[in-house]
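Trainee: Quick one: sequence plus predicted model below, questions after.
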Amino acid sequence: MALPKKRHSTLRKGRRRAAVLKNFMHKYNIPRRVKE
């Protein structure tokens, strides 16, 4: 999934990615532990 790059999101990059990942997994009903 391609996300538009935001210029000033460098500080919150980690949190943002976590949120996006969570949304992505929730959307496709993927178990949290599938990534190992």
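Mentor: Perfect, thanks for sending it.
Trainee: only C-alpha atoms for contact and neighbour calcs from this point on.
Mentor: Noted.
Trainee: I'd like the distance between His26 and Lys6.
Mentor: From His26 over to Lys6 the distance is 23 Å, taken as C-alpha to C-alpha, to the nearest Å.
Trainee: Would you map the helices across this protein?
Mentor: 13-27 (DSSP state H).
Trainee: Next, count neighbours for Met1.
Mentor: 4 (other C-alpha atoms under 10 Å).
Trainee: Tell me who's in contact with it.
Mentor: Neighbour list for Met1: empty [criterion: C-alpha atoms under 8 Å, 6 or more residues apart in numbering].
Trainee: quick one: it from Asn23, how far?
Mentor: Taken as C-alpha to C-alpha, the span from Met1 to Asn23 is 12 Å.
Trainee: Put this next to the first one:
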Amino acid sequence: MISLTLLVSIVNFNDGETNVLEGFLHFILFVVFAFLLFV
């Protein structure tokens, strides 16, 4: 999970600017992490 998050972060932040879709993808990763943490 950590490696997936780091990979997505590197790809998204490589160009220096982000948009709502990339932020939403990070939010989805956080929701999946929280789900796996409690289930």
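Mentor: Cool, got the structure. All figures in this text were calculated on a predicted structure; none of them were measured in a lab.
Trainee: Need the TM-score between these chains.
Mentor: After superposition, the two chains reach a TM-score (TM-score structural alignment, normalised by the length of the first structure) of 0.52; 29 aligned residues with a C-alpha RMSD of 2.3 Å.
Trainee: Look at His26 and Lys6 of the first structure and report which has more neighbours.
Mentor: His26 (12 against 8).
Trainee: dump the residue contacts of the residue positioned nearest the centre of the second structure.
Mentor: Nearest to the mean C-alpha position of the second structure, by C-alpha atoms, centre = their mean, lies His26 at 2.8 Å. His26 of the second structure is in contact with 5, 8, counting by C-alpha under 8 Å, 6+ apart.
Trainee: Can you find the partner of it in the first structure?
Mentor: In the first structure, the residue paired with His26 of the second structure is Arg17, using TM-score structural alignment.
Trainee: Give the buried residues for stretch 23-32 of the first structure.
Mentor: The neighbour-count check on stretch 23-32 of the first structure (16 or more other C-alpha atoms under 10 Å) flags nothing as buried.
Trainee: how much distance is there from that stretch to the middle of the chain?
Mentor: 10 Å (C-alpha atoms, centre = their mean, to the nearest Å).
Trainee: what's the answer for stretch 20-27 of the second structure, then?
Mentor: That offset, for stretch 20-27 of the second structure, works out to 7 Å (C-alpha atoms, centre = their mean).
Trainee: Let me know how buried Gly23 of the second structure is, in neighbour terms.
Mentor: Gly23 of the second structure, neighbours per other C-alpha under 10 Å, totals 13.
Trainee: Leu36 of the second structure -> the first structure?
Mentor: Counting by TM-score structural alignment, the partner of Leu36 of the second structure is Lys27.
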